[in-house]
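> Provide a 3D model corresponding to the input given below.
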Amino acid sequence: MTVRVPATSANLGPGFDSLGLAVGLYDTVRVRTSAEPGTTVSISGEGAATLPTDDTHLVVRTIRETVASAGFSVPGLQLEAQNVIPHGRGLGSSASAIVSGVLAGNALLPAEQRLDAAALLDLCSRLEGHPDNVAPALAGGLAISWEEDGIFRSVSAPVHGEIIPVAAVPATELSTESARGLLPGEVPHAAAAANSGRAALLIHALGTEPALLPEGTVDFLHQEYRAAAMAPSAALMLHLRKHGIAAVISGAGPTVMALANGEAQAEQAERLIASHLAAAKTADFWRVLRLSVDRVGARVEEHQR
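As a prediction, the model looks like this:
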């Protein structure tokens, strides 16, 4: 089978641990099973020189865990991973791997025992630890996620057709765990209230009125606390925002995601990024990607021989 999963940008400013957007950058895995025991893994692209090529590979491990949870096993497994999503940059690479593994494992089960969409979301969220990346990776578009009574849930919200994500991806990585360690245990009530208002505005701006994206992406919960760990990213984000571009730290960072309102603003964002990086003499250490909003989400193609 072949599984194709989009990258995701979580938080989007004030939507900490609750909002995520699927973008047009994809990891693809091809899975073959056999009755002969053993695991082989081949990797191209991101992480080809560093990721494990045995049963500890995250996709392989997730496939086996998903199948085992239904009482089955996979003796032989061959995995070909074509990785395009940058690792450790706040674009949902681990979520993509988990979604790939769960969907592949689910497709190997008998039809009557396969998980439905809600159960897939809950399982992926549990394996990832939170739903904000796996939800848009599964369903595409904008996902609003939450946990209730120990169950992870999500709904999709519309995204205006004029919105164009522009990602500035630095060469340096930052682990989610390290970024979370910088957050305070408590924030002032006024900050929480202000953040609630901006998150609500962001949903409206993303779906109906993109001109309000700069106001809707103001965050009071996490970006300022993490800025010291990604000073170049924080400086670039502030530079874009000063010029009216709705820029945020993507996920835990350090990628900067600009949500441009139309082609003209996407071009403006690219120019501003280029000029800022040139002035800082760091242009060679960044990639700038003009992306699209993925509105489909993960897809599985099954091939039987």
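
> going by C-alpha atoms from here, please, whenever you check contacts or count neighbours.
Fine.

> setting aside sequence neighbours, what's the nearest residue to A95?
V134 (5.3 Å; C-alpha to C-alpha, 6 or more residues apart in numbering).

> residues touching the one you found, list them.
Residues in contact with V134 (C-alpha atoms under 8 Å, 6 or more residues apart in numbering) are G92, A95, S96, I98, V99, L121, C124, S125, E128.

> ok so the second one is a strand residue?
The reference is to A95. No. The assignment for A95, made by DSSP: H, G, I helix; E, B strand; the rest coil, is helix rather than a strand.

> now do the contacts for it.
C124, E128, N133, V134, A137.

> same thing but 7 Å
A95 is in contact with E128, N133, V134, counting by C-alpha atoms under 7 Å, 6 or more residues apart in numbering.

> equivalent analysis for the third one, please.
If a contact means C-alpha under 7 Å, 6+ apart, then S96 has V5, P6, A7, A137 as its contacts.

> how about the first one, secondary structure?
Just to be clear, that refers to V5. With three-state DSSP as the basis, V5 sits in strand.

> spit out the contact partners of it.
V5 sits next to Y26, D27, T28, S96, S100, A137, G297, A298, R299 when contact means C-alpha under 7 Å, 6+ apart.

> show only the entries of these found in helices.
In helices, judged by DSSP state H, the following of the contacts of V5 are found: S96, S100, A137.

> which single one of those residues is nearest to E65?
Ranked by distance to E65 (C-alpha to C-alpha), the ones in helices among the contacts of V5 are led by S100 at 12.5 Å.

> how much space between the residue lying closest to the closest one once chain neighbours are set aside and A194?
Distances taken as C-alpha to C-alpha, 6+ apart put V3 closest to S100, at 6.0 Å, once the chain neighbours are dropped. V3 sits 40 Å away from A194, going by C-alpha to C-alpha, to the nearest Å.

> could you also give me the structure for this next sequence, so I can compare it with the first?
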Amino acid sequence: MQLGADHVVVRVPATSANLGPGFDAMGLALALHDELEVELLAADEAVVDVEGEGAGEVPTGEDHLVVRALRHTLELAGAPRTGLRLRCVNRIPHGRGLGSSAAAVVAGVVAARALLADPHVLDAAAMLRIATEFEGHPDNAAPAILGGATLAWHGTGGARAVDLEVDPRIEATVLVPDARLATSRARGVLPELVPHVDAAFTAGRAGLLVEALARRPELLLDATEDRLHQDYRASVMVASAELVRALRAEGLAAAVSGAGPTVLVLTSGGGTRHLDGVLSGLIDATAGWRAVRPGIATEGATARRVEAADRGPRGDKMR
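Modelled structure (predicted):
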């Protein structure tokens, strides 16, 4: 496969996985975006500039996650190897359970697709399968690609996903702490076996969540209840677990976002005003938390080619 472009801009949303009982399966795209610009170079090297989240921390060469995903995707498509310059403006917090690594992988896959002479050789299903190779599970990658709420699973031929309907009255608030938590640590405290009664309970709540998201947001409190993973993870994110319990005691549908420690709250109607009132007595008195209401991203990752006539002195159209 030949390359059909040498300069693309990509925009990819943050995501919140699990939504309580939908462990490793459900996810929601949030309108908080990383933006990336990729230019191909004649030299066989990768040069990475990072602004915002992760600046000074993430790799700035071939080990950068976007570069790895991009190169892997181009290789699968049979495209020639080339050098590249990657510029990242990162707004998705790292290590907070908002899908920053999935966003990086998806950005690389989507950028590679846009660079191909025939982008249609990679549809959304193919991109999800490739992204899941990096992530191991598709719960964050699916909403990052498709937007909105998604249900993802491993099926015949690899990872698959479907859109879930979201009632337009639902709003998402994320409570982001200063503290970070590695996903590997959050997964490391999960037991190999759980009681049958807890598994059955959580399966029922996951089914209810589909209905609550689509048509019955008044059921979100019950629908976001989980017995499969959050209690086991409480020991490695004590403040988040306490915040979830406090919010749920006030009738608010709160859950740990992904592997944490961010907390996701889903509200509708007057629930948002109620949440603001409750938060004024909780996180305002607790150092290190900030509330963000980004909105639900109905569109997943996007890419556009930058034509020569549109470029500035450095081809920079992102900022």
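
> got a TM-score for the pair?
Superposed pair, TM-score by TM-score structural alignment, normalised by the length of the first structure: 0.95. Supporting alignment: 301 aligned residues with a C-alpha RMSD of 1.3 Å.

> V3 and A194 of the first structure: who's more crowded?
Using other C-alpha atoms under 10 Å as the criterion, V3 of the first structure and A194 rank with V3 on top: 21 against 15.

> which position in the second structure pairs with that one?
Per TM-score structural alignment, the equivalent position to V3 of the first structure in the second structure is V10.

> count of neighbours near the counterpart of V23 of the first structure in the second structure?
Aligned by TM-score structural alignment, V23 of the first structure pairs with L30 of the second structure. Using other C-alpha under 10 Å, L30 of the second structure has 30 other residues around it.

> which parts of the helix or strand hosting L30 of the second structure are buried?
Under the criterion DSSP states H and E, the helix or strand holding L30 of the second structure is strand 26-41. The neighbour-count check on strand 26-41 of the second structure (16 or more other C-alpha atoms under 10 Å) flags 26-40 as buried.

> now for those residues, which pair is the farthest apart?
Farthest-apart pair in the buried residues of strand 26-41 of the second structure is M26 and L40; separation 35.2 Å (C-alpha to C-alpha).

> what do we get in the first structure for D63 of the second structure?
Looks like D63 of the second structure aligns to T56 there (TM-score structural alignment).

> just confirm that match is within a helix.
No. Under three-state DSSP, T56 of the first structure falls outside any helix and is assigned coil.

> ok so, going back, name the nearest of the contacts of V5 of the first structure relative to E80 of the first structure.
Each of the contacts of V5 of the first structure was scored against E80 of the first structure by C-alpha to C-alpha, and T28 proved nearest at 8.3 Å.

> my guess is that closest one contacts V3, does it?
Yes. Using C-alpha atoms under 7 Å, T28 of the first structure is in contact with V3, at 5.7 Å.

> out of everything not next to it in sequence, what's closest to the counterpart of E51 of the second structure in the first structure?
Aligning on TM-score structural alignment places E51 of the second structure opposite S44 in the first structure. What sits nearest to S44 of the first structure in space, not counting adjacent residues and going by C-alpha to C-alpha, 6+ apart, is Q82, at 5.0 Å.

> state the number of residues packed around that neighbour.
With other C-alpha under 10 Å as criterion, Q82 of the first structure counts 19.

> is it fair to say it lies in a helix?
No. Judged by three-state DSSP, Q82 of the first structure forms no part of a helix; its state is strand.

> that one matches what in the second structure?
Structural alignment (TM-score structural alignment) places Q82 of the first structure against V89 in the second structure.

> now S250 of the first structure
In the second structure, S250 of the first structure lands on S257 (TM-score structural alignment).

> ok, that match touching S16?
Yes. At 5.2 Å, S257 of the second structure and S16 qualify as touching, with contact defined as C-alpha under 7 Å.

> in stretch 167-183 of the second structure, what's buried?
I170, E171, A172, T173, V174, L175, V176, P177, R180, L181, A182.

> which residues are in contact with that stretch?
Against stretch 167-183 of the second structure from outside (C-alpha under 7 Å, 6+ apart): 95-96, 213-215, 217, 259-269, 288-293, 295-296.

> tell me the residues of the first structure aligned with stretch 184-197 of the second structure.
The aligned range for stretch 184-197 of the second structure is 177-190, by TM-score structural alignment.

> now stretch 217-229 of the second structure
The aligned range for stretch 217-229 of the second structure is 210-222, by TM-score structural alignment.

> and the matching stretch, which residues are buried?
Residues of stretch 210-222 of the first structure classed as buried by neighbour count (16+ other C-alpha under 10 Å): 210-222.

> just give me the match in the first structure for G99 of the second structure.
Per TM-score structural alignment, G99 of the second structure is aligned with G92.

> gap between its match and V166 of the first structure?
Separation of G92 of the first structure from V166 of the first structure (C-alpha to C-alpha): 16 Å.

> how about R153 of the first structure?
From R153 of the first structure to V166 of the first structure the distance is 28 Å (C-alpha to C-alpha).
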